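Participant: Quick check, what structure comes out for this input:
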Amino acid sequence: MAHLPQIKVPATYMRGGTSKGVFFRLQDLPVAAQQSGAARDALLLRVIGSPDPYGKQIDGMGGATSSTSKTVILSKSSKPDHDVDYLFGQVAIDKAFVDWSGNCGNLSAAVGAFAISAGLVDAERIPQNGIATIRVWQANISKTIIAHVPMTDGAVQETGDFELDGVTFPAAEVQLEFMDPAADEEGAGGSMFPTGNLVDDLDVPGVGMLKATMINAGIPTIFINAEAIGYTGTELQDAINGDAKALAMFETIRAHGALRMGLIKDISEAAQRQHTPKVAFVAKAADYTSSSGKQVQTADIDLLVRALSMGKLHHAMMGTAAVAIGTAAAIPGTLVNLAAGGGTRTAVRFGHPSGTLRVGAEATQVNGEWSVTKAIMSRSARVLMEGWVRIPGGGF
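Facilitator: Next comes the predicted model:
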């Protein structure tokens, strides 16, 4: 019986923030997959183990959650004053679909470290000891990210005592700066608030009229009030991910928000744009028990936020959504800002299902238009495995 042998592709499996993904150098991919298109998508789907009607990704590197069904392609930067180009692919679990419409803020924490170790950063830019400042061009959304990567004895330092809720073990801290984070999405006019309003009335079939803050920052995000949809903001994953009716409601909200934001032209297009926009709900600070059993006190946080990714409640918080939260919190009058108590602020600490996270952002208003120069937060990252990933040959 004729068969095609497996091929092997150099790859590194990394954790970045509260996500995991398979990292590739562009030059290491099969020639057909070095360009965007069907061959690249087919390769990445097979690597991750999608589409999988069982929803487990058993025959691939994926972990059967949106946080672990991710791929990254890096190359030396083609942009002036940048070190590396970073392209992120969110792989659907049960569908033959790779979403290239947004960034992964969590895996952004691993990009600098991988780029250094993979020889994509000029040697003179890397200190023997101290902090390497890696200038990343995020190709999905055409934005700059500055990664501050610790170095020890000429190698990336991965271990340390920095703790990140949602990650079991401590590691070295990587500070990220998301420069000019207001996303310039096609059809959104490049405005941070594509509707021109800090708060809109969003008419959602089957739900009713909802107050919503729809923002393009970090990643396009739709914020709604928890109480408006029957929640408290203290929910953990099981409360929502086991409720098919709730998930359908959130997808309807997401689709209609995407239409209002100008990200899609017809509701039917939302199904082919699963990674963006995100939908999140906010509430005033309150005591709750995190998924690890840790007690989060009202006094420790400014507000509560729960966000959905790829149709499910996230176990912690997506990095890009954290940028959106920090940005919206810095702008008086948004639902995020109001949930945090209102007023002017340059940083916010919010409670998520796994614990808390702090993100900073500075907003200014000029001629009625809001802008944010950068959002800052800390994550951690480390290599989990490196070598080759193997997939059945053919078509690549």
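Participant: C-alpha only now, for contacts and for neighbours.
Facilitator: Noted.
Participant: what about residue 42, distance to residue 48?
Facilitator: Distance, residue 42 to residue 48, using Cα to Cα, to the nearest Å: 10 Å.
Participant: So between the two, which is more surrounded?
Facilitator: Set side by side, residue 42 and residue 48 show more neighbours around residue 48, with 28 against 17, by other Cα atoms under 10 Å.
Participant: Might one say that that one is in contact with residue 66?
Facilitator: No. With contacts counted by Cα atoms under 8 Å, residue 48 stays clear of residue 66, the gap being 11.5 Å.
Participant: okay, and the common contacts of these two?
Facilitator: Taking Cα atoms under 8 Å, 6 or more residues apart in numbering as the criterion, residue 48 and residue 66 both touch residue 91.
Participant: now the other sequence, so there's something to compare against:
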Amino acid sequence: MDGLGGANLLTSKVAIISKSSKADCDVDYLFAQVVVRQNRVDTSPNCGNILSGVGVFAIKSGLVRADSPTTKVRVNMLNTGKICELIMQTPNAKLSFSGTAKIDGVSGTSAPIICNYEDTIGSSCGALFPTGNFKDEINGVSVTCIDNGMPVVLVRADEIGISG
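Facilitator: Model prediction:
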């Protein structure tokens, strides 16, 4: 991603980071989604992609001291009240971005950033299956609603006339 804004959902995200108010965490992280074409900012969701950069920022800004060969950064996610432990590659107590980790759809490789989420079940809706069902029908389409850190609706491709 290059730049902030541009009326694009992917580039209109903000991470607000500070030293943590919790004794068992290193930093507090508030995610803010600038809602494109609306006059509002949404702080109800979370964003794992932006979260992965929180550890890098924490080390580079001096909020967390790097260890070797890895550094753990405990993040208090203010949006959900949950904690994520990030494990950063820091050989010789220096951040490393070189590695073989690959994400489909993203060019190149890099050092992995491990995200260990703690107790995320029902963090937004109150239950792993917010409707109480493994399967529901919405407008004639079979769906599964899940909340394991972020509310998600799973739909089989053939249910909406496309292939996976």
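Participant: Got a TM-score for the two of them?
Facilitator: Between these two chains, after superposing, the TM-score reads 0.90 (TM-score structural alignment, normalised by the length of structure 2); 164 aligned residues with a Cα RMSD of 1.8 Å.
Participant: Now the aligned partner of residue 119 of structure 2 in structure 1: closest residue in space that isn't a chain neighbour?
Facilitator: Mapped onto structure 1 by TM-score structural alignment, residue 119 of structure 2 lines up with residue 180. Nearest residue to residue 180 of structure 1 in three dimensions, chain neighbours excluded: residue 373, at 4.6 Å (Cα to Cα, 6 or more residues apart in numbering).
Participant: ok, that neighbour - contacts?
Facilitator: Counting by Cα under 8 Å, 6+ apart, residue 373 of structure 1 has contacts 179, 180, 181, 361, 362, 363.
Participant: what number of residues lie near the second one?
Facilitator: Okay, so that is residue 180 of structure 1. So residue 180 of structure 1, with other Cα under 10 Å, has 17 neighbours.
Participant: Now that it has come up, it's in contact with residue 372, right?
Facilitator: Yes. Using Cα under 8 Å, residue 180 of structure 1 is in contact with residue 372, at 5.8 Å.
Participant: all strands of structure 2, in order?
Facilitator: With DSSP state E as the criterion, structure 2 has strands at 13-19, 27-34, 41-42, 70-77, 82-89, 114-118, 136-138, 141-147, 151-155.
Participant: so can I have TSV of the ones you listed showing distance to residue 53 of structure 2 and mean neighbour count?
Facilitator: Below are the strands of structure 2 laid out as TSV (distance: least, Cα to Cα, whole Å; neighbours: other Cα atoms under 10 Å):
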stretch	distance to residue 53 of structure 2	mean neighbour count
strand 13-19	9	16
strand 27-34	11	22
strand 41-42	19	14
strand 70-77	11	22
strand 82-89	10	21
strand 114-118	11	15
strand 136-138	35	11
strand 141-147	23	18
strand 151-155	21	13
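Participant: who wins for proximity to residue 106 of structure 2 among the ones you listed?
Facilitator: When the strands of structure 2 are compared by Cα to Cα, strand 114-118 sits nearest residue 106 of structure 2, at 17.1 Å.
Participant: tell me the contacts of the aligned residue in structure 2 for residue 154 of structure 1?
Facilitator: Here residue 154 of structure 1 is matched to residue 93 in structure 2, going by TM-score structural alignment. Applying Cα under 8 Å, 6+ apart, we find residue 93 of structure 2 in contact with 66, 67, 68, 69, 70, 71.
Participant: State the number of residues packed around the nearest residue to the fourth one once chain neighbours are set aside.
Facilitator: Read that as residue 69 of structure 2. Leaving aside its chain neighbours, residue 69 of structure 2 sits nearest to residue 91 (4.2 Å; criterion: Cα to Cα, 6+ apart). A total of 14 residues lie near residue 91 of structure 2 under the criterion other Cα under 10 Å.
Participant: Over to residue 241 of structure 1?
Facilitator: Residue 241 of structure 1 - counted by other Cα under 10 Å - has 16 other residues nearby.
Participant: check contacts around it.
Facilitator: Applying Cα under 8 Å, 6+ apart, the residues near residue 241 of structure 1 are 247, 312, 313.
Participant: Closest one of these to residue 109 of structure 1?
Facilitator: residue 313 (21.6 Å).
Participant: What separation do you get for that closest one and residue 370 of structure 1?
Facilitator: Plainly put, residue 313 of structure 1 is 29 Å away from residue 370 of structure 1 if you go by Cα to Cα.
Participant: before we move on, what about residue 239 of structure 1?
Facilitator: When residue 239 of structure 1 is compared with residue 370 of structure 1 (using Cα to Cα), they lie 36 Å apart.
Participant: Who has more neighbours out of these two?
Facilitator: Shown here are residue 239 of structure 1 and residue 370; by other Cα under 10 Å, residue 370 has more neighbours (16 against 12).
Participant: any idea which element the closest residue to the more buried one other than its chain neighbours lies in?
Facilitator: Distances taken as Cα to Cα, 6+ apart put residue 364 closest to residue 370 of structure 1, at 5.7 Å, once the chain neighbours are dropped. Here residue 364 of structure 1 sits within strand 355-366, counting by DSSP states H and E.
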